[in-house]
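[1] Sequence and predicted structure below; questions after.
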Amino acid sequence: MHQLVNLDLLSDLRGDLLSLEQLKNVPFDIKRVYCLTKLHADHPRGFHAHRQLQQLVICLSGRCRFVLDDGHQKQEVWLESACQGLLLGHSVWREMYDFSEDCVLLVLASDYYDEADYIRDYQEFLAATEIR
């Protein structure tokens, strides 16, 4: 499961303010926050799914392209605004491409880092989606 979520960005002469609140505009308890910076257009990232983890990904600056796969169909999504987040549920294969030079991604996660939650082999991911 994935969906784009509209976020409120308050703007005035002083700048922009983006507020993120767990169980309000972030639909889960936030246990981990991390940023991806200094990304390169010719070095894609991702290539994994999660067994249980939920994430909200926000492009704070620049833009990038996600290819999302639920095991049955693929969808392409561009993130290019801090006003919109990409909510990623578990069992979604994600690949990230075409990072602009100024791309900064903020990721809010529903749990702490746990390598056992990752599915890094695409064939294993497809097999797991057949069970659902």
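    Received it, and whenever you're ready, just let me know what you need.
[2] can we go C-alpha only for contacts and neighbour counts from here?
    Noted.
[3] Any idea how many residues pack against the closest residue to Gly62 other than its chain neighbours?
    Distances taken as Cα to Cα, 6 or more residues apart in numbering put Cys103 closest to Gly62, at 4.1 Å, once the chain neighbours are dropped. Neighbours of Cys103 under the rule other Cα atoms under 10 Å: 21.
[4] Please verify my assumption that Cys103 contacts Thr37.
    Yes - counting by Cα atoms under 8 Å, Cys103 touches Thr37, with 6.7 Å between them.
[5] so how far is Cys83 from Arg63?
    12 Å (Cα to Cα, to the nearest Å).
[6] now the strands for the protein?
    Assigned by DSSP state E, the chain shows strands spanning 2-6, 9-12, 15-18, 32-36, 45-50, 55-61, 64-69, 74-79, 84-88, 93-97, 104-109, 118-119.
[7] which of the ones you listed sits most buried?
    Sort the strands of the chain by mean neighbour count, taking mean count of other Cα atoms under 10 Å, and strand 55-61 sits at the top with a mean of 22.
[8] got another, please set it beside the one above:
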Amino acid sequence: MTTIHDSNLIEITKVNDVRGNLSVIENDAIPFEMKRIYYLYDIPSGAKRGGHSHIDQHEFLIALSGSFDVVLKDGKEQKTVTLNRPNVGLHIVNGIWRELKNFSSGAVCLVVASDVFKEEDYIRNFKKFKSSKN
């Protein structure tokens, strides 16, 4: 049974250069094989994203620009992680509820996922999520 303690921050390679920095995400940088990449942007003030859990899928979230909070819940504990550096991402394991909130103006959230979109992998009701953890 996964807990919020199984999700962790991962620093990815940052190449410093006077012309601008470069970071690279390759399969050895994160603990799963990438199958899908998407990003969230133009999020209205006060809006929240997420509000679900995955049965099998893992995700790696990075604030490419700006900042936002990720609230992680495992049915017993909760923790909030602030993402605000483009070379540090949050690995969220399967079986963890996530909510994204407090997006700064111009924030961009990159999501690297371990699988393609499959609606049957989502748990979108928190009560159902909590009962799945027992």
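    Perfect, thanks for sending it. Treat the numbers as computed from the prediction; the structure is a model and nothing was measured.
[9] looking at the strands of the first structure, which is closest to Lys24 of the first structure?
    strand 2-6 (11.7 Å; Cα to Cα).
[10] To which residue of the second structure is Pro44 of the first structure aligned?
    By TM-score structural alignment, Pro44 of the first structure lines up with Lys48 in the second structure.
[11] so what's that match closest to, chain neighbours aside?
    Lys101 (4.7 Å).
[12] who touches the corresponding residue of the first structure for the one you found in this structure?
    Using TM-score structural alignment to pair residues, one finds that Lys101 of the second structure aligns to Tyr97 in the first structure. By Cα atoms under 8 Å, 6 or more residues apart in numbering, the contact set of Tyr97 of the first structure is 41-45, 64-67.
[13] circling back: I'd say the match of Pro44 of the first structure and Ser104 touch.
    No - using Cα under 8 Å, Lys48 of the second structure is not in contact with Ser104, being 11.7 Å away.
[14] any idea what Arg65 of the first structure aligns with in the second structure?
    In the superposition onto the second structure, Arg65 of the first structure corresponds to Asp69 when matched by TM-score structural alignment.
[15] Tell me the spatial nearest neighbour of that match, not counting adjacent residues.
    Counting by Cα to Cα, 6+ apart, the nearest residue to Asp69 of the second structure once its immediate chain neighbours are dropped is Thr82, at 4.4 Å.
[16] Distance-wise, check the alignment partner in the first structure of the one you found relative to Glu21 of the first structure.
    Counting by TM-score structural alignment, Thr82 of the second structure lines up with Trp78 in the first structure. To Glu21 of the first structure, Trp78 of the first structure is 23 Å away according to Cα to Cα.
[17] Check Glu76 of the first structure too.
    Distance of Glu76 of the first structure to Glu21 of the first structure, given as Cα to Cα: 27 Å.
[18] same deal with Asn6 of the first structure?
    As judged by Cα to Cα, Asn6 of the first structure and Glu21 of the first structure stand 13 Å apart.
[19] ok, now Leu60 of the first structure?
    For Leu60 of the first structure, the distance to Glu21 of the first structure (Cα to Cα) stands at 16 Å.
[20] Appreciated, that's everything.
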